[in-house]
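# Dropping the sequence and predicted coords here.
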Amino acid sequence: MIQKVVLWFFIIVFLYFTGVQYNDPDPYVWIPTYLIPVFLCYYKLQGKGEKVMYFTVGLLFLMWAINQFPPAWEGVLLNQLGMKTLNIELGRESLGLGCCTIAMWVCAALKN
């Protein structure tokens, strides 16, 4: 039961992440990126998928998150003027990819 709750939580979170990408400058990158964990968590709900697949996808997300990490950390919130800097945008993207990593590794740890 807890496994299903966790997986549905991830599905809802990543559907939300997908939904807020519509006004991003590059939604064609981030919408599919966040739909991957949605699909794979649903796949896990069906009792499918090997642990190595989820671990590998999580590792790919982790490497991408490290690559996206900003050169200077400015947080993930808007600054005083309400404008985003490149470092804030990169920080948000890195954080989102980190969430994808965690979700995939949780899926790898769960039983089929």
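Right, received. Where do you want to start?

# only C-alpha atoms for contact and neighbour calcs from this point on.
Noted.

# mind checking how far residue 77 is from residue 85?
10 Å (CA to CA, to the nearest Å).

# actually residue 54, not the one I typed
Going from residue 54 to residue 85 by CA to CA gives 33 Å.

# need the contact list for the one residue sitting closest to the centre of the chain.
Compute the mean C-alpha point of the chain, and by CA atoms, centre = their mean the closest residue is residue 100, 2.9 Å away. Contact analysis of residue 100 by CA atoms under 8 Å, 6 or more residues apart in numbering lists 34, 37, 58, 61.

# Pull the most distant pair out of these.
The most widely separated members of these, counting by CA to CA, are 34 and 58 (12.5 Å).

# Which of the contacts of residue 100 fall in helices?
34, 37, 58, 61 (DSSP state H).

# What helix or strand is the closest residue to the third one other than its chain neighbours located in?
Think residue 58. Spatially, and ignoring its direct neighbours in sequence, residue 58 is nearest to residue 101 (4.3 Å; CA to CA, 6 or more residues apart in numbering). Assessed by DSSP states H and E, residue 101 sits inside helix 86-109.

# ok, and here's another one to check against it:
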Amino acid sequence: MKILNIFLAIIFILFAVVQFNDPDPYFWVAIYGAVAAVSVFAIRQKYNRPFLIFLMVICVVGSIYYFPGLIELFSDHEIGDIAKSMKAEKPFIEKSRESLGLMMAFVVVFFQYSQAVKQKKHLSS
């Protein structure tokens, strides 16, 4: 698990770094930075379950907020359009990326939460 957590921490640090040129960097750097931090703490098996729950809620709510862009991508465009450059007349590209980014963040935080639950069960038995 340690290697996986190191990998996740590095990936989400990189995700946070590339957000600095985004129009709304504060939100994305905070989210991806928080996921990276959770992964760093998980390396030492340190978990804050209330914070993990809070982060999962933020990721789910945010992903739902941006989800219409993902629906538009899949229903009206080619899946490869997600890799094209952003244009003002194609906001679905950015919304799709943001929804998927929050989904990935949720998966990682959910994984960390499940590890925290396993750790608590192991310690209490």
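Happy to help now that I have it. The model shown is predicted, which means the values in this text are computed figures rather than measured ones.

# residue range for the helix holding residue 101 of structure 1 in structure 2?
Using TM-score structural alignment, helix 86-109 of structure 1 corresponds to residues 91-114 of structure 2.

# tell me which residues in that stretch are buried?
92-106, 108-110, 112-113 (16 or more other CA atoms under 10 Å).

# for stretch 6-15 of structure 1, same thing?
Buried-residue list, stretch 6-15 of structure 1, by 16+ other CA under 10 Å: 6, 7, 8, 10, 11, 13, 14, 15.

# Pull up the aligned stretch in structure 2 for it.
Against structure 2, stretch 6-15 of structure 1 falls on residues 4-13 (TM-score structural alignment).

# superposed on structure 1, where does that stretch end up, distance-wise?
Here the mean offset of stretch 4-13 of structure 2 against structure 1 after fitting is 0.9 Å, by mean CA distance after the TM-score superposition for structure 1.

# Average offset of the match of helix 86-109 of structure 1 relative to structure 1?
Looks like 0.7 Å for stretch 91-114 of structure 2 (mean CA distance after the TM-score superposition for structure 1).

# In contact with the closest residue to residue 20 of structure 2 other than its chain neighbours, which residues?
Distances taken as CA to CA, 6+ apart put residue 29 closest to residue 20 of structure 2, at 7.1 Å, once the chain neighbours are dropped. Taking CA under 8 Å, 6+ apart, we find residue 29 of structure 2 in contact with 15, 16, 17, 19, 20.

# so which of the residues you listed would you say is closest to residue 65 of structure 2?
Distances from residue 65 of structure 2 to those, taken by CA to CA, are shortest for residue 19, at 18.8 Å.

# That closest one contacts residue 25, doesn't it?
Yes: under the criterion of CA atoms under 8 Å, residue 19 of structure 2 makes contact with residue 25 at 5.4 Å.

# Any idea how many residues pack against residue 27 of structure 2?
12 (other CA atoms under 10 Å).

# Tell me the counterpart of it in structure 1.
That one, residue 27 of structure 2, aligns with residue 29 by TM-score structural alignment.

# measure its match to residue 111 of structure 1 for me?
From residue 29 of structure 1 to residue 111 of structure 1 the distance is 31 Å (CA to CA).

# since we're on the alignment partner in structure 1 of residue 37 of structure 2, how many residues are nearby?
Using TM-score structural alignment, the equivalent of residue 37 of structure 2 in structure 1 is residue 39. For residue 39 of structure 1, the number of neighbouring residues by other CA under 10 Å comes to 13.

# cool, and residue 77 of structure 1?
Using other CA under 10 Å as the criterion, residue 77 of structure 1 is surrounded by 14 other residues.
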